[in-house]
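Participant: Sequence plus the predicted model coming up.
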Amino acid sequence: MDFNASSSFENENEGVSIAEHFLDFLDVKSTTGKNQTDVLLQELDELGLQIKDCRGQGYDNGSNMKVELVEVTEDPKANNEAQSVKNEISSYEFLLALCIWYDVLFAVNSVSKNLQAQKMHLGVASQLLQGLVQFFQKFKDEGFVAATLTARELGETLGVEPKFKEARQRKKRRMFEYEGEDEPMQESAEQTFKVEYFYVIADTAAQSLKRRFEQIASYDTMFGFLYHVKELKEIKEDKLFQKCTDLESFLSFEEEKDVCGRELFSELKVLREILPAEVVTAAGILRFMNRI
């Protein structure tokens, strides 16, 4: 498990800088969440860092999922399974699925790269995620047709016939005694794939991103006035005071708090009056404060 930390520091030539630093590789005997937590807390204690003073996030990356590898020998059963896999990945459904996932991952990756930009802040991050949510809402309506066209073009190149497997047969339920015998009802194979595969992907992605957007939006609501210099300069004093006290409550736990809302309000009232016009970013505010 690698261990990174972000911090702000002062440099006589460059002023205030915020950077991430690699600290160490931590040896873990077990990849369970509890064991990783215990190892991390022990390392923080050895470094003299208090967990209550740390702010950040961690990624499991699915390391708790263990896979047992089994050696496959040459036998008829293995050959049949290999042939089945070959047939599956040579099918039109598989090709269409690849096209769908390409569109999904391309959109997510584009936004993800922007979110990692050095000058990214909460307001822009919130807008990017909101745009991605809207993309998937539109993608559900139009993405299937676009992916189908792409899959057919690829199919012509690869020699894959644009044909779905035979659709399942469903029987129409009898509602009354006088109705005739149940008749099989043909369901379009393409429609089945669209409903049971494409819609599931689009809805799952949209819901997941919606939760992330709502989380980032809530952070922007709480911290945004510190990032948006123009808003900080123009906001009325009563609203500024309310935001400062709200931030105090948000960053409090039991009897401890990270900031005093009233003191922050007093400092920001003075700061916004003395900020030079050319200071338009949060990083610019830090550099300006470092000089005074």
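Facilitator: Now that the structure is in, tell me what you want to look at.
Participant: use CA for all of it now, contacts and neighbours both
Facilitator: OK.
Participant: residue boundaries of the helices in the stretch 101-250 of the chain?
Facilitator: When assigned using DSSP state H, counting those that start in this stretch, the helices of the stretch 101-250 of the chain occupy the ranges 122-158, 189-193, 199-227, 229-234, 237-250.
Participant: Return the list of helices and strands in contact with the second one.
Facilitator: Contacts defined by 3 or more CA pairs under 8 Å, 6 or more residues apart in numbering; DSSP states H and E place helix 189-193 against no helix or strand at all.
Participant: A further structure is provided below for comparison with the first:
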Amino acid sequence: MSLDNRDGFISTECRALAIEVRSWRFLVCLITCYNLLFQINIISKTLQSPSICIDDQISHIEVGMSFVSQYRHGGVAIAEGEEKELADELDRAYPEPRGRKKICLFSYESSNESDHQTGEEVFRREFFYPLVDTISQSLQERFENMNDFKTKYRFLCGASNMKSAILSDMLPSCCAALAKGVREGNID
């Protein structure tokens, strides 16, 4: 409706949005998020399965953690390769950040030309590494929580563990720990 009325502000915003969506930075960010969230979705679906045991959950989290650590080292190159397949007509160069000009009031102050970084370095520092590190930290916390649960309530994880708890006369202490966990709200 506003385009029919020739609303200048809306049409300018739409053009700017179209340019941004076609930009290299947007596509690489989109591909990076998709690749990481696809792996996280697999882990999430696995963890929500009612029939999976805790050992399998821990192994899926370990696989996800290894994927994220490998993606941290080579993920930008992977995303760039996929971006080239999506958009042939884009300018694939990293956008160069605008340089800051520092006003020198005194002769002993230096202009910070040594702080100049390339567009790739800025992209990695401001977007890629914080995203991957946040995901890695979340998976690490989940892994530690699962391992704590496994060490406390191992006898519940499979018939062989239950049998070994019975044979080693550890079942009463394990059941007491389980009852304590239920009272404290650690187990639903």
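Facilitator: Ah, there it is. Source: prediction; values computed, not measured.
Participant: Now compute the TM-score of the two chains, please.
Facilitator: Superposed pair, TM-score by TM-score structural alignment, normalised by the length of the second structure: 0.80. Supporting alignment: 179 aligned residues with a CA RMSD of 2.7 Å.
Participant: Help me confirm that residue 16 of the first structure comes into contact with residue 287.
Facilitator: Yes - the pair formed by residue 16 of the first structure and residue 287 meets the contact definition of CA atoms under 8 Å, at 5.5 Å.
Participant: what's the matching residue for residue 121 of the first structure over in the second structure?
Facilitator: Superposed on the second structure with TM-score structural alignment, residue 121 of the first structure falls opposite residue 53.
Participant: so what's that match up against?
Facilitator: Counting by CA atoms under 8 Å, 6 or more residues apart in numbering, residue 53 of the second structure makes contact with 157, 158.
Participant: rerun that using 10 Å as the cut-off
Facilitator: Neighbouring residues of residue 53 of the second structure by CA atoms under 10 Å, 6 or more residues apart in numbering: 47, 156, 157, 158.
Participant: Run these past the first structure and keep the common ones.
Facilitator: Retained in the first structure by both residues aligned by TM-score structural alignment, their matches' CA atoms under 10 Å are the following of the contacts of residue 53 of the second structure: 47, 157, 158.
Participant: sorry, back to before: nearest to residue 180 of the first structure, out of the helices of the stretch 101-250 of the first structure?
Facilitator: Checking those against residue 180 of the first structure by CA to CA gives helix 189-193 as the closest, at 26.0 Å.
Participant: Can you point out the buried residues in that closest one?
Facilitator: Of all the residues in helix 189-193 of the first structure, those buried under the rule 16 or more other CA atoms under 10 Å are residue 193.
Participant: That helix against the second structure, how far on average?
Facilitator: Superposing on the second structure places helix 189-193 of the first structure at an average distance of 0.6 Å from its equivalents, by mean CA distance after the TM-score superposition for the first structure.
Participant: State the span of the second structure onto which that helix is aligned.
Facilitator: Against the second structure, helix 189-193 of the first structure falls on residues 119-123 (TM-score structural alignment).
Participant: Specify the residue positioned farthest from the middle of the second structure.
Facilitator: residue 107 (46.1 Å; CA atoms, centre = their mean).
Participant: do you know how far the residue nearest the centre of the second structure is from residue 39 of the second structure?
Facilitator: In the second structure, the centroid-proximal residue (CA atoms, centre = their mean) is residue 135; its distance is 3.0 Å. Remark: distance between residue 135 of the second structure and residue 39 of the second structure (CA to CA, to the nearest Å) = 11 Å.
Participant: For the two, list the residues in contact with both.
Facilitator: Listed as contacting both residue 135 of the second structure and residue 39 by CA under 10 Å, 6+ apart are 64, 65, 68.
Participant: picking up where we left off before, may I see the contacts of residue 53 of the second structure organised as a markdown table, with distance to residue 119 of the second structure added?
Facilitator: Shown next, in a markdown table, are those (distance: CA to CA, whole Å):
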| residue | distance to residue 119 of the second structure |
| --- | --- |
| 47 | 38 |
| 156 | 52 |
| 157 | 50 |
| 158 | 52 |
